[in-house]
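Trainee: this is a predicted model, with the sequence first.
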Amino acid sequence: MMLFSPSPKRRFRLQLRISERRLLLMAGDTLAVLVSVLLALYIWSVRAEEPFTLAFVLPQSFWFFVLVILWLLLASANDFYDLAVAANRLQSLARLALITGQMLLIYLIIFFFSPRDALPRLFILYYGVASFGLIALWRFLNPALFGWAASPRQVLIVGADESAALMIEAIHQYGAASYDVRGIISQSDDVGKVIAGVPVIGTGADLPNFVMRDRIAELIITTIPDMDDDIFRGVMQAYEIGVSLVTMPVLYARLTGRVPVRYIQNSWALVLPISGQSIFNPYPFLKRVMDISLSLIVLIVLLGLLPILAVLIRLDSKGGVFYSQIRTGMNGKPFRIYKFRTMRSDAEADGQARFSVKGDPRVTRMGRIMRPTRLDELPQVWNVIKGDMSIVGPRPERPEHIRRLEQQIPFYRTRLVIRPGLTGWAQVKYQYGSTDEDALVKLEYDLYYIRNQSILLDINILIRTVYKVIRMSGI
């Protein structure tokens, strides 16, 4: 006797996945940007009293590429493709205004340092007004045009363990606009139990009925250690008629940007860089080029700041201008890190290694200025040039802290598989913290970065770092 009829196979695929919804938003934004560039060029040609022909547009065609890339980078760094933001029209409008302002500021900075008449003065203003209007219109019309595909996906949680509660909390916080959790399927007979506000509605034997009744689009499989036959059979039959399957660690990482290290014992490969990559993968080379290029720029700036900072540091407190310390680098290799001194020279007179804490009394007056602005980290560009560090990566820790934390936190040593960085995903996504629980959360962000490394993610992190420095919120 068949539990499922093949006839409803297509209906399970009407709702778009999170990645597809984001791609839809990006596609609409990109089209709006391209049309905005075209409109800006048209206004430019009218004001210049030149015919708006292909001969006029082609020499300016690079603007299409440059402004699309700039838009996508700024939009990603400002979470403009977060579906919770996209679902809130007022919040979307505020983010759009912020991104437009940032883009205009970047253009003005480039314009200021460019040769006279090298860049058009008013073109970017025309573009800014047009892009703001068109993207706002697209975001307002999107729910009406694609509401059939963007409504929350009906999902079931399969498994009633602790990871189910964590998954539900993540959905409520980050994915409420994308997922409607209809209930939990349990291996044990605990129907009626409520986990994080969601009831257990049945066991594996009931799964086929609930899938059909609630038109379930996706099953979220938690980290249950041993899946019983009824659940396994129901999950596979659901898959055969088009229901999507996703594991809790994968979806949790997708929603939060963190790898749930306490729940990946059976999925350890999630925390490692993708194996089997082609030797022609350009990312390592491009990352190193970016490291060297940015470090040389910062080094030039540092040479100008060095005399001023040196005098201020010496006048503020006794001790040297620079501070060095042994940190653990890639593959556990120790190296010496360099910083401007921000603490009293006797900060660790007892020889005990300690995390710095918020409001640390050991921090000097100059330190309280340099730390939030990251000025104390500038000498580390020398570590980047030497190859000990990268611009982007997990922050390097002291060997004493590594030895202690790897005994307490699963997968902690995995953060050593890549070069440490001046800034990282954990630093831009999480507040400053010095407890072991903070170390766990930052590790989850670091492992997400390790698994998802790309030049675009690196640029995203750099843009977010600049925002944090401007706000003096510290890293």
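Mentor: Noted; the coordinates are in hand.

Trainee: going by C-alpha atoms from here, please, whenever you check contacts or count neighbours.
Mentor: OK.

Trainee: mind listing the strands for the stretch 1-150 of the chain?
Mentor: Counting by DSSP state E, counting those that start in this stretch, one finds no strands in the stretch 1-150 of the chain.

Trainee: mind jotting down where the helices sit in it?
Mentor: 18-47, 54-57, 62-77, 83-86, 89-113, 123-150 (DSSP state H, counting those that start in this stretch).

Trainee: do the same with the stretch 301-450 of the chain
Mentor: 365-373, 381-386, 399-408, 425-429, 436-451.

Trainee: would JSON lines of the ones you listed with mean neighbour count be doable?
Mentor: Formatted as JSON lines, these follow (neighbours: other CA atoms under 10 Å):
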{"stretch": "helix 365-373", "mean neighbour count": "18"}
{"stretch": "helix 381-386", "mean neighbour count": "20"}
{"stretch": "helix 399-408", "mean neighbour count": "14"}
{"stretch": "helix 425-429", "mean neighbour count": "23"}
{"stretch": "helix 436-451", "mean neighbour count": "21"}
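
Trainee: now render those as CSV, adding distance to Arg47.
Mentor: Below are the helices of the stretch 301-450 of the chain laid out as CSV (distance: least, CA to CA, whole Å):
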stretch, distance to Arg47
helix 365-373, 43
helix 381-386, 46
helix 399-408, 63
helix 425-429, 43
helix 436-451, 47
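
Trainee: give me the buried positions along stretch 62-72.
Mentor: Trp63, Phe64, Leu67, Val68, Trp71, Leu72 (16 or more other CA atoms under 10 Å).

Trainee: let's bring in a second model and compare:
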Amino acid sequence: MTKRAAFAKRSFDLFGSILGLIVFSPAFAAIYLLIKHEDGGPAIFKQERIGYGGRPFTLYKFRSMEVSSEQDGHPVLCRKNDERLTRIGRFLREHHLDELPQLWNVLTGKMSFVGPRPERKFFVDQITSINANYELLYRLRPGLFSLATLYNGYTDTMDKMLERLRMDLDYLYNRTFRLDLKIIYLTAVSILSGKKF
């Protein structure tokens, strides 16, 4: 990606995240109240992920699982029909509304609208032990959207994680600002049409 394209990408991230936070502020308030009403637990979920340069950062989401979902401290991937999902959380996750707080991550520069989805160190270590090329992704800011998520869905198995890595590496070597806009468009269309991925 050229310096001009990189500048355009970051400018788009700044403008888009500010606009998104304003436009979706009513949705933020409604979702917050629904989660609090359901079980009284925290509405915002915070988790450490590995981002740009291999450095950890705090990722924000609307909480979609029970508060005690990983009480033993052992990381577990969310699976289809996961019993740990709350009623509101299942809806949020199916429609990707749980990801809205990551607009703040984009605004602060920890993430971009488009890039590889950030992962926890526990799973990064597992993936890297199989394919060390995962570390090449540290050249990119993690993304809110990615082709890997669009076509590979949520990663609930190691096979899916490795396929996601293959697609993320392809994005790394072929990324352009135009491609970013295409990914955003395709993702928006998929979400608005109700496609589950």
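Mentor: Nice, thanks for sending it over. None of the values given here were measured: they were computed from a predicted structure.

Trainee: TM-score of the superposition?
Mentor: Put the two chains on top of each other and the TM-score (TM-score structural alignment, normalised by the length of structure 2) is 0.94; 197 aligned residues with a CA RMSD of 1.4 Å.

Trainee: so which of the helices of the stretch 301-450 of structure 1 comes closest to Ala84 of structure 1?
Mentor: Closest of the helices of the stretch 301-450 of structure 1 to Ala84 of structure 1 is helix 425-429, at 16.7 Å (criterion: CA to CA).

Trainee: counterpart of that closest one in structure 2, which residues?
Mentor: The alignment of helix 425-429 of structure 1 onto structure 2 (TM-score structural alignment) spans residues 147-151.

Trainee: that stretch vs structure 1, average offset?
Mentor: In the superposition with structure 1, the average deviation recorded for stretch 147-151 of structure 2 is 1.4 Å (mean CA distance after the TM-score superposition for structure 1).

Trainee: just the helices of the stretch 1-150 of structure 1: most buried one?
Mentor: Of all the helices of the stretch 1-150 of structure 1, helix 83-86 carries the top mean neighbour count, a mean of 20, counting by mean count of other CA atoms under 10 Å.

Trainee: does Met472 of structure 1 touch Pro372 like I think?
Mentor: Yes - taking CA atoms under 8 Å as the definition, Met472 of structure 1 is a contact partner of Pro372 at 4.7 Å.

Trainee: can you tell me how far Trp138 of structure 1 sits from Arg22 of structure 1?
Mentor: Computed as CA to CA, to the nearest Å, the Trp138 of structure 1 to Arg22 of structure 1 distance reads 14 Å.

Trainee: ok, Gln325 of structure 1 next?
Mentor: Applying CA to CA to Gln325 of structure 1 and Arg22 of structure 1 gives a distance of 43 Å.

Trainee: before we move on, the earlier item: who wins for proximity to Ile300 of structure 1 among the helices of the stretch 301-450 of structure 1?
Mentor: helix 381-386 (10.6 Å).

Trainee: circling back to that earlier point, and of the helices of the stretch 1-150 of structure 1, who's closest to Val198 of structure 1?
Mentor: helix 83-86 (20.4 Å).

Trainee: onto which residues of structure 2 does the closest one map?
Mentor: Using TM-score structural alignment, there is no partner range for helix 83-86 of structure 1 in structure 2.

Trainee: surely Leu166 of structure 1 is within a strand?
Mentor: No - looking at Leu166 of structure 1 with DSSP: H, G, I helix; E, B strand; the rest coil, it is helix, so not inside a strand.

Trainee: how close does the residue mapped onto Gln102 of structure 2 from structure 1 sit to Asn331 of structure 1?
Mentor: Matched to structure 1 by TM-score structural alignment, Gln102 of structure 2 sits across from Gln380. From Gln380 of structure 1 across to Asn331 of structure 1, the span is 19 Å (CA to CA).

Trainee: what about the two, which has more around it?
Mentor: Gln380 (25 against 13; other CA atoms under 10 Å).

Trainee: which residues sit in contact with Pro282 of structure 1?
Mentor: Applying CA atoms under 8 Å, 6 or more residues apart in numbering, we find Pro282 of structure 1 in contact with no residue.

Trainee: translate it into the numbering of structure 2.
Mentor: When structure 2 is aligned by TM-score structural alignment, Pro282 of structure 1 is paired with Arg4.

Trainee: and its match, which helix or strand is it part of?
Mentor: helix 3-23 (DSSP states H and E).

Trainee: any idea how many residues pack against Phe12 of structure 2?
Mentor: 16.

Trainee: swap in the one 5 residues further on?
Mentor: The local packing count at Ser17 of structure 2 equals 22, with neighbours defined by other CA under 10 Å.

Trainee: gap between it and Met111 of structure 2?
Mentor: 10 Å.

Trainee: equivalent analysis for Gly153 of structure 2, please.
Mentor: 19 Å.

Trainee: between the two, which is the more surrounded one?
Mentor: Neighbour totals were compared for Gly153 of structure 2 and Met111, and Met111 leads with 27 against 14 (other CA under 10 Å).
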